[in-house]
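Trainee: sequence and predicted structure below; questions after.
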Amino acid sequence: MIKKAVIPAAGFGTRFLPATKAQPKEMLPIIDRPTIQYVVQEAVDSGIEDILIITGKGKRAIEDHFDRNHELETRLEEKEDQLLLDEMRRLSDMANLHYVRQRELNGLGDAIRYARHHVGNEPFAVLLGDTIMDSVIPVTQQLIDTYAQYGGSVIAVEEVPHDKVNRYGIVGGKSLSDRILEINTLVEKPNIQDAPSNLAIAGRYILTPEIFAMLEQTPAGKNNEIQLTDAMLLLLKRENLYAHRIEGKRHDIGNKLDFLKTTVEFALKRPEFADKFRAFLEEILRKE
């Protein structure tokens, strides 16, 4: 049983400057909920309520978002807005949230190292804080089920166009089923001709605690950072690793175009304004 999750959320978000100069990119809203709330909700929906968020300088807004705001609650009580009041209170009760600050931005692998004392000797989930998964069964739950079946670390993957494999961490290996691959190699942003497949790492992991020893042995890699992919390559020499092709759609909120697409797609799913919004989009397209 996976009881703990880690959400790395320490990056600068430079691709969204100046919007992220004074607020975390993980707090950029999709309609009326910040990105990281969707991520925390996925962990909770997967049965995990003990969550460590790795933050950095300027990320205090994340803590404030999930904390109680008594003044706001009092104002909502006075306005007799019970639905919104209940939602605000649910935010602070949805999980046991803990925070630790990454002192220097030395890569995803370095961020994961900060979770060692919180995780202890247990397997744990990792959910990237700027990636939203839209799925019927939470993607983290899908990985937990695969871990329960095979017992090794599990990486979420998705197919990407072959000409774009150099943008991602790519896995290769032997198919065990339609969804499961036993990994024999991982490459961070390979050249197109050297890529072992077109299966890209998709921002969700189940990792065994042995990953921490591997991270300590991992030298700085691309961009002079500690790459989690490099540490998992070391882990592969000690235990089996598996890839799970996700059922659902990944939304990379760290990318401006995907952020816009995600906002539109989520808006079209909201019953209170989906029809009017669709009509608005159709009107715009007719004028093009």
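Mentor: Structure received.
Trainee: all contacts plus neighbour counts: C-alpha atoms, from now on.
Mentor: OK.
Trainee: now stretch 207-227: buried residues?
Mentor: Residues of stretch 207-227 classed as buried by neighbour count (16 or more other Cα atoms under 10 Å): 207-212, 214-215, 218, 225-227.
Trainee: and it, how far from the chain's centre?
Mentor: Relative to its chain's centre, stretch 207-227 lies at 18 Å (Cα atoms, centre = their mean, to the nearest Å).
Trainee: other residues contacting that stretch?
Mentor: Stretch 207-227 has contacts (Cα atoms under 8 Å, 6 or more residues apart in numbering) with 106-110, 113, 116, 119-126, 152-154, 228, 230-232, 234-235.
Trainee: give me that answer again for 7 Å
Mentor: Taking Cα atoms under 7 Å, 6 or more residues apart in numbering as the criterion, the residues outside stretch 207-227 that touch it are 106-110, 113, 116, 121-125, 153-154, 230-232, 234-235.
Trainee: which of those fall in helices?
Mentor: Of the positions in those, 108-110, 113, 116, 230-232, 234-235 sit in helices, assigned by DSSP state H.
Trainee: want to compare, so here's the second one:
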Amino acid sequence: MFYVQQHRPLGLGHAVLCAADFIDDQPFAVVLPDEVFDPGVNFLGEMVETFEAEGVSVVAGMEVPHEEISRYGAVAAEDLEAEPLRIRSLVEKPPLDEAPSDVAIVGRYVLDHAVLALLAKLEPGALGEIQLTDALDLLAREGRLIGKLYHGRRWDAGNKQGFLRANFDLAAERPDLAPTVAGLLGRPGA
């Protein structure tokens, strides 16, 4: 396993480009650490199997409450019940009234190396960032991107409340930590 460091926050697409020399012409996974999936489910392994079976890039999708979709990239697909999802396009953090669906992209990607060439051609957006979603949208419009729906437990640890919830929930399931969690939750003011 290799990792690279992005020295300046210039977007997820830029972060992927930072790893281009390691990727070469191989498929690769992008796993966002602030999206915590149920550790008892090997969903990334399932995504790799889907990639190998279909031969195109795969993103993890999950239905979220409508009021939350503007925090994520949203999926427009031919049939939101299909497996895998045949994605037509992606919209990064759409306004609620413009979201094509309530299926969000949730931080797991298994990608063909071809996405690197698309990322290299993208112009930075308004915030000076290169967005992975923009390159994936191009793949989707060419029929080279599908989605795999995740139905398990997931925590958005990208905010303080989600980070705490993930830690408490998962610690409470461990025999060695459950008593500590119970004690913390039982304290007045905790």
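Mentor: Yes, it's here. Computed from a prediction, not measured in an experiment: that's the story for all the values here.
Trainee: would you pull the TM-score for this pair?
Mentor: Overlay of the two chains. TM-score (TM-score structural alignment, normalised by the length of the second structure): 0.89; 190 aligned residues with a Cα RMSD of 2.2 Å.
Trainee: going by neighbour count, which of the contacts of stretch 207-227 of the first structure are buried?
Mentor: Among those, those classed as buried by 16+ other Cα under 10 Å are 106-110, 113, 123-125, 153-154, 230-232, 234-235.
Trainee: which element is the residue in the second structure that residue 142 of the first structure lines up against on?
Mentor: With the correspondence set by TM-score structural alignment, residue 142 of the first structure lines up against residue 46 in the second structure. With the criterion set as DSSP states H and E, the secondary-structure element containing residue 46 of the second structure is helix 43-54.
Trainee: which parts of the second structure are helices?
Mentor: When secondary structure is read from DSSP H, the second structure shows helices at 12-18, 20-23, 43-54, 114-121, 132-141, 160-172, 178-186.
Trainee: of the ones you listed, which is nearest residue 64 of the second structure?
Mentor: Counting by Cα to Cα, residue 64 of the second structure lies closest to helix 160-172 out of these; the figure is 14.4 Å.
Trainee: read off where that closest one ends up in the first structure.
Mentor: On the basis of TM-score structural alignment, helix 160-172 of the second structure is assigned to residues 256-268 in the first structure.
Trainee: picking up where we left off before, would CSV of the ones in helices among the contacts of stretch 207-227 of the first structure with distance to residue 7 of the first structure be doable?
Mentor: CSV is the format used below for these (distance: Cα to Cα, whole Å):
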residue, distance to residue 7 of the first structure
108, 10
109, 12
110, 13
113, 12
116, 13
230, 19
231, 18
232, 18
234, 22
235, 21
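Trainee: got a list of what the closest residue to residue 158 of the second structure other than its chain neighbours touches?
Mentor: Nearest residue to residue 158 of the second structure in three dimensions, chain neighbours excluded: residue 34, at 4.9 Å (Cα to Cα, 6 or more residues apart in numbering). By Cα under 7 Å, 6+ apart, the residues touching residue 34 of the second structure are 156-158.
Trainee: how about residue 208 of the first structure, what's its match in the second structure?
Mentor: Across the two structures, residue 208 of the first structure finds its equivalent in residue 112 of the second structure, going by TM-score structural alignment.
Trainee: if anything else comes up later, I'll come back, but that's it for now.
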